[in-house]
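Asker: my questions are about this predicted structure, shown below with the sequence.
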Amino acid sequence: MKFFRSATVALAAFATAAVGLAAAQTPAPAAAHAAETVAPVAIPPAPKPVGTAWVLVDYASGNVLAGENYDQQLEPASITKVMTSYVVAAEMKNGKVRPDDQVMLSERAWREGGAGTDGSYSGFEVNKTAPLIDMEKGMAVQSGNDAAIALAEHVAGSEEAFASLMNSYAAKIGMKNSHFVNAHGLPAEGHVTTAYDLALLGRALIRDYPETYAYNKIKEFTVGTITQPNRNLLLWRDASVDGIKTGHTSKAGYCLMSSAQRGDQRLIAVVMGSTSEKQRADDSMALLNWGFRFYETHRLYDAGKAIATPRVWKGKVKQVQLGVARPLLVSVPRGRYNALKPSMELPKQLVAPIAQGQAVGTVKVTLDGKVVAQAPLVAIAAVEQGGFFRRLWDAFWMWWESK
């Protein structure tokens, strides 16, 4: 079970079928597409934003399409609240809190994040409660510091304890250069992240908690008599934009974490340290448009459909159907789709029992020798262990093949 095989005769047939599928999904005529594959148009440099750091990331693969200084630690300002949203959603999924919980706006939340401060606020009344889902919308849409603190206190007892949760979840997401001190993003010693880490966070929120993510596209929200608009100007400029979050302090500058989806293709842009609200929006829109213009996303395999049926030993049946648990999408420069090369990695011998959903290998897709997409190969249906004589007979042949 320690040895893996790839590109055997059987896998070559699989690869040919996979490439055939890719070609069949390409709308361009075969001759025109072949010409593009031979001589693709060179991709021009991405439009460089005004700011300290920026990055454009492909959602499907997580690959960086363009960027500069995206691993530099910087203050995230109110983009911090995306991390707060992620933690609240995760704790809700774990049964710790519920959408209809009554969340108290404490004196601390009002004093540090309410209308009397210089920061953004939602306007919830001090020492009164509101449903958790309203607090979330007040934080996501209005960027309310008061709502962020109230949510942190409700979920973890204190904002300090909540910050510890934020750092734990950030580590799970893979945000290696981030550290959070508060739930709202006002300046604090040691409260830092990077443009790339924020792109990872946005990708995780979209993937793991789409209902929570959807709050970020709400254009305005009312608390009491106060109606405030979403500060993300791109929501009004382009219907494909559905998030994510703005941020601004005098030290952090103007920041924007944005995402847009056109068909199966989704991109995430992060611009930090820009000079104005308009500049960060202009630059983010230019990045997104550049990515959509010069890259394309294709669906290679649908979830739950067999893409391979390798031999299984000691089972009631002799083959197992393998597929992917989630749709496998790949993003490549336009005109390079036919150059993709799929392959599989599987154990040398598969032995029953195999549970439904069990990962038993990996499917990879490469372009010019570089992996551009990969996913675990999982069993679509379980394979139960065979009877005594089946296991004995297969044990003999496994031994014989291993000689």
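Answerer: Received it, and whenever you're ready, just let me know what you need.
Asker: from here on, contacts and neighbour counts on C-alpha atoms
Answerer: Fine.
Asker: which element is residue 261 on?
Answerer: Under the criterion of DSSP states H and E, residue 261 resides in strand 253-262.
Asker: which other helices and strands contact the helix or strand following that strand?
Answerer: Tracing the chain C-terminally past strand 253-262 and defining elements by DSSP H and E, one meets strand 265-274 next. Contact partners of strand 265-274 among helices and strands, from 3 or more Cα pairs under 8 Å, 6 or more residues apart in numbering; DSSP states H and E: strand 53-58, helix 195-208, strand 253-262, helix 277-294, strand 295-301.
Asker: surely residue 46 meets residue 289?
Answerer: No: between residue 46 and residue 289 there is no contact, the gap being 9.8 Å when judged by Cα atoms under 8 Å.
Asker: check which helices and strands the strand holding residue 261 sits against.
Answerer: Applying 3+ Cα pairs under 8 Å, 6+ apart, one finds that strand 253-262 contacts helix 195-208, strand 241-249, strand 265-274, helix 277-294.
Asker: nearest to residue 307, out of those?
Answerer: strand 265-274 (22.5 Å; Cα to Cα).
Asker: contacts only, for the spatially most central residue of the chain.
Answerer: Closest to where the C-alpha atoms of the chain average out (Cα atoms, centre = their mean) is residue 203, at 2.1 Å. With contacts defined as Cα atoms under 8 Å, 6 or more residues apart in numbering, the neighbours of residue 203 are 59, 62, 268.
Asker: ok, the last one - how many residues close by?
Answerer: Neighbour count of residue 268, defined by other Cα atoms under 10 Å: 29.
Asker: that one: what's it in contact with?
Answerer: Residues counted as contacts of residue 268 (Cα under 8 Å, 6+ apart) are 56, 57, 58, 59, 199, 202, 203, 257, 258, 259, 260, 288.
Asker: what's the spacing between the nearest residue to residue 378 once chain neighbours are set aside and residue 19?
Answerer: Take residue 378 and drop its neighbours on the chain: the residue closest to it by Cα to Cα, 6 or more residues apart in numbering is residue 359, 4.2 Å away. Per Cα to Cα, to the nearest Å, residue 359 is found 23 Å from residue 19.
Asker: and residue 278, by the same measure?
Answerer: With distances taken as Cα to Cα, residue 278 is found 44 Å from residue 19.
Asker: tell me which of the two has more neighbours.
Answerer: Using other Cα under 10 Å as the criterion, residue 278 and residue 19 rank with residue 19 on top: 20 against 14.
Asker: ok, structure two:
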Amino acid sequence: MAAALLPAAAETLGTRAPVAFLYAPGTSTSLYLKDADKAFEPGSLVKVMTAAAVFEALSGGEVTPETTCKVSEHAWRTGGAPSRRATMFAAIKSEIPVMDLLRGLLIHNANDAAIVLAECLDGSEEAFAGRMNTLAASLGMNGSHFVNPTGYGTLENPDSKGEASRTTARDMAKLGQFILEKHWDYYPLFSEPEFTWNNIYQRNKNPLLGEIRELDGMGAGQAASGFSGLASVERNGRRVIAVVAGLSDEKTRLAAMKEVVEGAWDYFAVERIFAKGETVTEAKVFGGTASTVPLRTVSDVDVLLPRGGTLDYRLRVVYSGPLKAPVRMGTPSGEIQVLGNDGIVYRAPLETAGEVDEGSLEERALGAVSYYLFGWF
């Protein structure tokens, strides 16, 4: 199908963040990309992946919220009070339920909670990092690699300058969408306002909470490559996931996150490109009583597109063809894509809107000659 122009904005979203990604999961639309596949060190933003791995263990029945985990000397010394880093002050050799450790992880940003959970599930930080990387691979987080559950330094020495975890803005948005879609029951943990453990009261340490209207998760990090953040915001029934990275300090990180999040409402509006069941194009058919079959949308194609203007968004239909007869009604057959300057920003499946029976021997022979001599265009 020939590319078609869609509306684009006279004014466009911009941010001071060197790395940024804005995604609307409800319409599967990538709204804004700025070096979205450039790797950065996430620091304690890694703990969002740590939480996701534990959520998976809970949903798979490996552990329950009541399962108790023992605090090892390593977890206490490396992530607890002696470390002088963020901690839930878990007592050495004590046993703590998984749900309380998750609260320590996500509310206190606690390193001891992250290590205890890792050791509880897999025996060591290193083994748990393998679990994290397996999950990342299954989610298509191709630019990510995790070395431990805390995000600090290396496995052997948290303060060393050796291998560190890495990720990308696009990958973190995929992780956020995964949690929202598959582990919604645990998502409220990200925004619980406070948690008391060992008689020590602490407010939620996510520096983005309460600073951006309707932001209800996920986390923030700091590393050698700068300050980063992953945010999920819902307003008036529309949710967006935003990621920024490479900022110089907390203040500029917050300002950049506001620029990206607010841009979703300032510069974009939902546009219906095609209604459910509407014919989009035709697909070539090989060896049938007809040479083409219509392709239609499986559902309404609602895309968040820039307000006003007239430039730079195009439509493209992609399918693996020609389709081989017989072709049945409702057969999944490719997808419609919306392309912007930075690549595909939206994709939705297509299916056949008609049937084509297998042709006679003569029709199939003619089709084969056409295919091998001229190809399909």
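Answerer: Yep, it's here. Predicted model only: the values in this text are computed from it and were never measured.
Asker: dump the helices and strands packed on strand 253-262 of the first structure to a markdown table, plus distance to residue 14 of the first structure.
Answerer: Below are these laid out as a markdown table (distance: least, Cα to Cα, whole Å):
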| stretch | distance to residue 14 of the first structure |
| --- | --- |
| helix 195-208 | 29 |
| strand 241-249 | 37 |
| strand 265-274 | 25 |
| helix 277-294 | 29 |
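Asker: quick one: closest of those to residue 393 of the first structure.
Answerer: Comparing those by Cα to Cα, helix 195-208 comes nearest, at 44.9 Å.
Asker: mind listing what residue 239 of the second structure touches?
Answerer: 24, 25, 26, 232, 233.
Asker: correction: residue 43 of the first structure
Answerer: Taking Cα under 8 Å, 6+ apart, we find residue 43 of the first structure in contact with 294, 333.
Asker: sec struct for it, please.
Answerer: Under DSSP: H, G, I helix; E, B strand; the rest coil, the three-state class of residue 43 of the first structure is coil.
Asker: aligned partner of it in the second structure?
Answerer: Using TM-score structural alignment, the equivalent of residue 43 of the first structure in the second structure is residue 11.
Asker: most neighbours out of the contacts of residue 239 of the second structure, which is it?
Answerer: residue 24 (24 neighbours).
Asker: just give me the match in the second structure for residue 151 of the first structure.
Answerer: Structural alignment places residue 151 of the first structure opposite residue 117 in the second structure (criterion: TM-score structural alignment).
Asker: residue 99 is in contact with that match, correct?
Answerer: No: when contacts are counted by Cα under 8 Å, residue 117 of the second structure is not listed as touching residue 99 (10.1 Å).
Asker: more neighbours, those two?
Answerer: Remark: of residue 117 of the second structure and residue 99, residue 117 carries more neighbours, 31 against 18, as counted by other Cα under 10 Å.
Asker: so which bits of the helix or strand encompassing that one are buried?
Answerer: Element membership of residue 117 of the second structure, judged by DSSP H and E, is helix 111-122. When neighbours are counted by 16 or more other Cα atoms under 10 Å, the buried residues of helix 111-122 of the second structure are found to be 111, 112, 113, 114, 115, 116, 117, 118, 119, 120, 121.
Asker: stretch 59-67 of the first structure now?
Answerer: Taking 16+ other Cα under 10 Å as the basis for neighbour counts, the residues of stretch 59-67 of the first structure that come out buried are 59, 60, 61, 62, 64, 65, 66, 67.
Asker: cool, and stretch 303-314 of the second structure?
Answerer: Buried residues in stretch 303-314 of the second structure, counted by 16+ other Cα under 10 Å: 303, 304, 305, 306, 307, 313, 314.
Asker: mind checking what the third one lines up with in the first structure?
Answerer: The pairwise alignment with the first structure assigns residue 305 of the second structure to residue 332, based on TM-score structural alignment.
Asker: check which helices and strands the helix or strand where that match lies sits against.
Answerer: Taking DSSP H and E as the definition, one finds residue 332 of the first structure inside strand 328-333. If you count contacts as 3+ Cα pairs under 8 Å, 6+ apart, strand 328-333 of the first structure packs onto strand 295-301, strand 370-379.
Asker: so what's the gap between the helix or strand just after the first one and the chain middle?
Answerer: Downstream of strand 295-301 of the first structure, the next assigned helix or strand under DSSP H and E is strand 312-313. Mean-position distance between strand 312-313 of the first structure and its chain equals 36 Å (Cα atoms, centre = their mean, to the nearest Å).
Asker: contact partners of strand 312-313 of the first structure?
Answerer: If you take Cα under 8 Å, 6+ apart as the criterion, strand 312-313 of the first structure is touched by 318, 319, 320, 349, 350, 351, 352, 391, 394, 395, 398.
Asker: could you export the buried residues of helix 111-122 of the second structure as CSV, including distance to residue 66 of the second structure?
Answerer: Supplementary listing: the buried residues of helix 111-122 of the second structure in CSV, determined by distance: Cα to Cα, whole Å:
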residue, distance to residue 66 of the second structure
111, 20
112, 18
113, 15
114, 17
115, 18
116, 14
117, 13
118, 16
119, 16
120, 13
121, 14
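Asker: so which of the contacts of residue 203 of the first structure comes closest to residue 310 of the first structure?
Answerer: The shortest approach to residue 310 of the first structure among the contacts of residue 203 of the first structure belongs to residue 62, at 29.4 Å (Cα to Cα).
Asker: in contact with residue 140 of the second structure, which residues?
Answerer: By Cα under 8 Å, 6+ apart, the contact set of residue 140 of the second structure is 171, 174.
Asker: any idea what it aligns with in the first structure?
Answerer: Counting by TM-score structural alignment, residue 140 of the second structure lines up with residue 174 in the first structure.
Asker: redo the helices and strands packed on strand 265-274 of the first structure as CSV? Include distance to residue 368 of the first structure.
Answerer: Shown next, in CSV, are those (distance: least, Cα to Cα, whole Å):
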stretch, distance to residue 368 of the first structure
strand 53-58, 18
helix 195-208, 24
strand 253-262, 26
helix 277-294, 17
strand 295-301, 16
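Asker: deepest of the ones you listed, which one?
Answerer: strand 53-58 (a mean of 27; mean count of other Cα atoms under 10 Å).
Asker: got a list of contacts for that strand?
Answerer: In this structure, residues lying in contact with strand 53-58 of the first structure by Cα under 8 Å, 6+ apart are 63-70, 72, 195-196, 199, 266-273, 287-288, 291, 331.
Asker: and if you look at stretch 133-140 of the first structure?
Answerer: When contacts are defined by Cα under 8 Å, 6+ apart, stretch 133-140 of the first structure is touched by residues 81-82, 85, 99-100, 103, 122, 144-148, 150-151, 215-216, 221, 223, 245.
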